[in-house]
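>>> build me a model:
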Amino acid sequence: MQWIKRITLFFLLSYVLLCGLLYFFQERFIFHPRALPADYAFEVGEEMTISTADGVPLNVLAFRQPEAKGAILFLHGNRGSNRRSLRQTEGLVGADYDLYLYDYRGYGKSGGSIVSEEQLFADAQTVYDSLRQYYAEENIILVGYSLGTGMASYLAANNHPQHLILAAPYASITAMKNLWLWMVPDFILKYPLNTRENVARANCPVTVLHGRRDELIPYAMAEEIREAAPDRVELIPLPESGHRGVILDPLFTETVLKAIR
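Okay, the predicted model is just below:
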């Protein structure tokens, strides 16, 4: 019976260690920023700096034009920086709406580091509030991709934008965790990022684009998001697209431009 106790103790200690690692190092699992040198210069657009409530500078790349009818705020995925966002949104440059790309803390030329969900949401709200100084809310379109869908949907639930567009969204980070680590308790997560719940409370129409071949976030999560508010959510399946392919699919650009018209 001694060997049974030893095996039980081994698995118990391994479980506790796993939970501890996930709690203390979850930022490393969720966020994969790519920093850019302070002197890095984008060859296009106009760089802006927006300061957070605690004084951290967030780098914003803006594409503005005379007599723009509104603004598009793009919230990117968990990898890269505005340099990658620029490639993903190049089809939106020169549209009737100004385009704003912003880097989260620690990404690109933004300062600081991400430490909580509350901080992520507060930073997104700060950027949104800066746009409201120049654009009416009914002329602001929110576009989120992958990780950014959690923050974009939060803004839609707590403000009154014109439209919310989600590309490759997750129902929640909690649901993503449960795909592989169902044995780990939910309270371990500091970043539940409940997109489904936010969409249910959103104050605008919502369009969801999701690849049928998404190898990271199951297509079923997009269907779950649609069911959160079926009267306001349009789900557009992309039969041939995987996770990264969604944001590069021509239908993504077409959908955003359609929302402008």
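>>> contacts and neighbour counts: CA atoms only from here.
Fine.
>>> wait, doesn't T52 sit right on D123?
Yes: using CA atoms under 8 Å, T52 is in contact with D123, at 6.1 Å.
>>> could you check which of these two is surrounded by more residues?
Using other CA atoms under 10 Å, the more surrounded residue of T52 and D123 is D123, with 22 against 17.
>>> which helix or strand contains F11?
helix 2-30 (DSSP states H and E).
>>> mind checking how far I4 is from V16?
18 Å (CA to CA, to the nearest Å).
>>> okay, those two: which has more neighbours?
Counted by other CA under 10 Å, I4 and V16 do not tie: V16 has more neighbours, with 12 against 9.
>>> gap between that one and R28?
From V16 to R28 the distance is 19 Å (CA to CA).
>>> what's the local residue count around R212?
Neighbour tally, R212, other CA under 10 Å: 20.
>>> err, P169, not the other one
28.
>>> and it, that one's in a strand?
No: per DSSP: H, G, I helix; E, B strand; the rest coil, P169 lies outside any strand segment and is coil.
>>> skipping its backbone neighbours, what lies nearest it in space?
Closest residue to P169 in three dimensions, ignoring its sequence neighbours and counting by CA to CA, 6 or more residues apart in numbering: S146, at 5.1 Å.
>>> doesn't I173 make contact with the one you found?
No: with contacts counted by CA under 8 Å, S146 stays clear of I173, the gap being 10.7 Å.
>>> give me the more crowded residue out of these two.
A count of neighbours by other CA under 10 Å puts S146 above the other of S146 and I173, at 24 against 20.
>>> so where do the helices sit in the stretch 51-200 of the chain?
Counting by DSSP state H, counting those that start in this stretch, one finds helices in the stretch 51-200 of the chain at the ranges 82-88, 117-132, 148-158, 173-180, 195-201.
>>> quick one: contacts of the third one?
Think helix 148-158. 75-78, 120-121, 124-125, 128, 142-144, 164, 166-170, 172, 193-195, 198-204 (CA atoms under 8 Å, 6 or more residues apart in numbering).
>>> rerun at 6 Å
Here helix 148-158 makes contact (CA atoms under 6 Å, 6 or more residues apart in numbering) with 75-77, 144, 166, 169, 193, 195, 198-199, 201-203.
>>> same check on the second one?
Applying CA under 6 Å, 6+ apart, the contact partners of helix 117-132 are Y191.
>>> what angle sits between that helix and helix 148-158?
70 degrees (axes from the mean of the first three to the mean of the last three CA atoms, to 10 degrees).
>>> sequence B follows; please return its structure for comparison with A:
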Amino acid sequence: MKWLILGALLFLQGCSSNYFLYSPNDKIVFSKDDFSHPVKDSFIRSRSGNTLHLQHHLSDNPQGLVIHFHGNRGNLSQTVEKVVWLVDEGYDVMLVDYSGYGLSNGKPTRENLALDAQTVFEISHGLAHQHKVIVATSMGGAIALDGLAKSKLERYFDLLVIDSSFESYQNLARDVVANVPIAKWFSSRIPALVSDERSPASNIKQIVNIDTIIAHCNDDRLIPITRGKALYQVAGNNSQFWQFNGCRHARTFTDEFPNNQQRLLAHIRKNRGASLVASNTLTSP
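Presented below is the predicted three-dimensional model:
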């Protein structure tokens, strides 16, 4: 049991490298031929000093660009289903693998991944697409917010969707500890073990020039919906909170839930025409 506790705390620790916070692998689970649309790969040099793999899923007549930041586990090929459906709806989709993930080199640390996200925003903000949407899932929400705050380029993007994410590394660690009864004793030590430097809550306060949706499933057992609501509470006046029933962690907008997909698609299309200025509203299906 003590090794389980130590492993949980190390996994969520936030000191110098944060290496244990991330679980990358290089197992590519699909071929480009698995898709009916064109798929292209590119490699870019990141501010982190590492080379990143980007994958572009291309629509015949793109109405805009969707950039996806995946969660802490696996690589872009294992999370593509969360956004690739948007290609059939007329959007180019760019998938991002961070340092140490998939075909990208280097090590995944909090600083490296923030610099990776910053680089992606710097490269993509000038692309020809007139409508640009950011979709960030789970840990990808924290990474995207960190990179967007660093880049100060949010005004060049039209919509930010944060799904199944959290506001505080320390509070997320407390949630993990709370699920191990004997580990509750460690709760008071979390501030010393887990850094909240550049937390999602602190970063989202700096991002005021983009319409934002924060989405979360009531049944999320990995990152409780309370974490998503806490992030929403500190978001700007141009934010909305969407809560959904019946979906598991980070599955909100997959093909399992076509109604959720259609709600997001309708919002994206509405956003394409004009700024929404959502006035910090909380909604449910």
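>>> quantify their similarity with the TM-score.
TM-score of the superposed chains, computed with TM-score structural alignment, normalised by the length of structure 1, equals 0.80; 241 aligned residues with a CA RMSD of 3.0 Å.
>>> so of the helices of the stretch 51-200 of structure 1, which one's packed in deepest?
When those are scored by mean count of other CA atoms under 10 Å, the highest mean neighbour count falls to helix 148-158 (a mean of 25).
>>> chain center to the helix holding F11 of structure 1: distance?
30 Å (CA atoms, centre = their mean, to the nearest Å).
>>> same check, this time on stretch 190-198 of structure 1
Worked out by CA atoms, centre = their mean, stretch 190-198 of structure 1 lies 11 Å from the chain centre.
>>> now do stretch 204-220 of structure 2
The answer for stretch 204-220 of structure 2 is 10 Å, by CA atoms, centre = their mean.
>>> please enumerate residues in contact with that stretch?
Contacts for stretch 204-220 of structure 2 (CA under 6 Å, 6+ apart): 154-155, 158-164, 225, 235-236, 238-245, 247-249.
>>> return the residues in contact with the equivalent of H68 of structure 2 over in structure 1.
Residue correspondence to structure 1 (TM-score structural alignment): H68 of structure 2 is matched to F74. Applying CA under 6 Å, 6+ apart, we find F74 of structure 1 in contact with 101, 143-144.
>>> between those, which is nearest P250 of structure 1?
Comparing these against P250 of structure 1 with CA to CA places V143 closest, at 15.1 Å.
>>> how close does that closest one sit to S14 of structure 1?
Taking CA to CA, one finds V143 of structure 1 at 40 Å from S14 of structure 1.
>>> ok, those two, which is more surrounded?
Taking other CA under 10 Å, V143 of structure 1 and S14 do not tie; V143 has more neighbours (23 against 12).
>>> what's near enough to touch the counterpart of the more buried one in structure 2?
In structure 2, V143 of structure 1 lines up with V135, judged by TM-score structural alignment. For V135 of structure 2, the contact set (CA under 6 Å, 6+ apart) comprises 68, 161.
>>> just to revisit the earlier point, please flag which of the contacts of F74 of structure 1 sit within strands.
101, 143-144 (DSSP state E).
>>> just those residues now: which is nearest R87 of structure 1?
For the ones in strands among the contacts of F74 of structure 1, the nearest to R87 of structure 1 is L101 (11.1 Å; CA to CA).
>>> where do the contact lists of S146 and I173 of structure 1 overlap?
Counting by CA under 6 Å, 6+ apart, nothing touches both S146 of structure 1 and I173.
>>> what do we get in structure 1 for L145 of structure 2?
Aligned against structure 1 - with TM-score structural alignment as the criterion - L145 of structure 2 pairs with S153.
>>> what sits closest to its match if chain neighbours are left out?
Of all residues not flanking S153 of structure 1 in the chain, N198 sits nearest, at 5.4 Å (CA to CA, 6+ apart).
>>> next: A62 of structure 1.
Closest to A62 of structure 1 by CA to CA, 6+ apart is Y100, at 4.6 Å.
>>> in structure 2, what residue corresponds to that neighbour?
Following TM-score structural alignment, the counterpart assigned to Y100 of structure 1 within structure 2 is M94.
>>> quick check: the gap between the residue nearest to the spatial centre of structure 1 and I7 of structure 1.
Geometric centre of structure 1, nearest residue: G148, 0.5 Å, by CA atoms, centre = their mean. For G148 of structure 1, the distance to I7 of structure 1 equals 42 Å [CA to CA].
>>> what does S199 of structure 2 align to in structure 1?
So, by TM-score structural alignment, S199 of structure 2 is matched to N194.
>>> please state the offset of stretch 40-50 of structure 2 from the chain centre?
For stretch 40-50 of structure 2, the separation from the chain centroid amounts to 18 Å (computed by CA atoms, centre = their mean).
>>> buried residues of that stretch, list them for me.
With burial defined by 16 or more other CA atoms under 10 Å, the residues of stretch 40-50 of structure 2 counted as buried are 46-48, 50.
>>> could you work out the most separated pair of these?
Using CA to CA, the buried residues of stretch 40-50 of structure 2 span at most 7.4 Å, a distance reached by R47 and N50.
>>> burial of Q130 of structure 2, as a residue count?
Q130 of structure 2: 15 neighbours (other CA under 10 Å).
>>> which residues touch the residue nearest to P169 of structure 1?
Neighbour list for S146 of structure 1: 77, 168-169 [criterion: CA under 6 Å, 6+ apart].
>>> tell me if I'm right that Y97 of structure 1 and A68 touch.
Yes: if you go by CA atoms under 6 Å, Y97 of structure 1 and A68 touch, sitting 5.2 Å apart.
>>> okay, the two: which has more neighbours?
Just comparing Y97 of structure 1 and A68: by other CA under 10 Å the higher neighbour count belongs to Y97, 25 against 15.
>>> which element is the aligned partner of D219 of structure 2 in structure 1 on?
Alignment note (TM-score structural alignment): D219 of structure 2 maps to R213 of structure 1. Under DSSP H and E, no helix or strand contains R213 of structure 1.
>>> from F10 of structure 1, how far off is R213 of structure 1?
39 Å.
>>> with R201 of structure 1 instead?
Separation of R201 of structure 1 from F10 of structure 1 (CA to CA): 44 Å.
>>> now do F29 of structure 1
For F29 of structure 1, the distance to F10 of structure 1 - CA to CA - is 25 Å.
>>> could you do A95 of structure 1 as well?
Counting by CA to CA, the separation of A95 of structure 1 from F10 of structure 1 is 59 Å.
>>> and R64 of structure 1, by the same measure?
For R64 of structure 1, the distance to F10 of structure 1 - CA to CA - is 59 Å.
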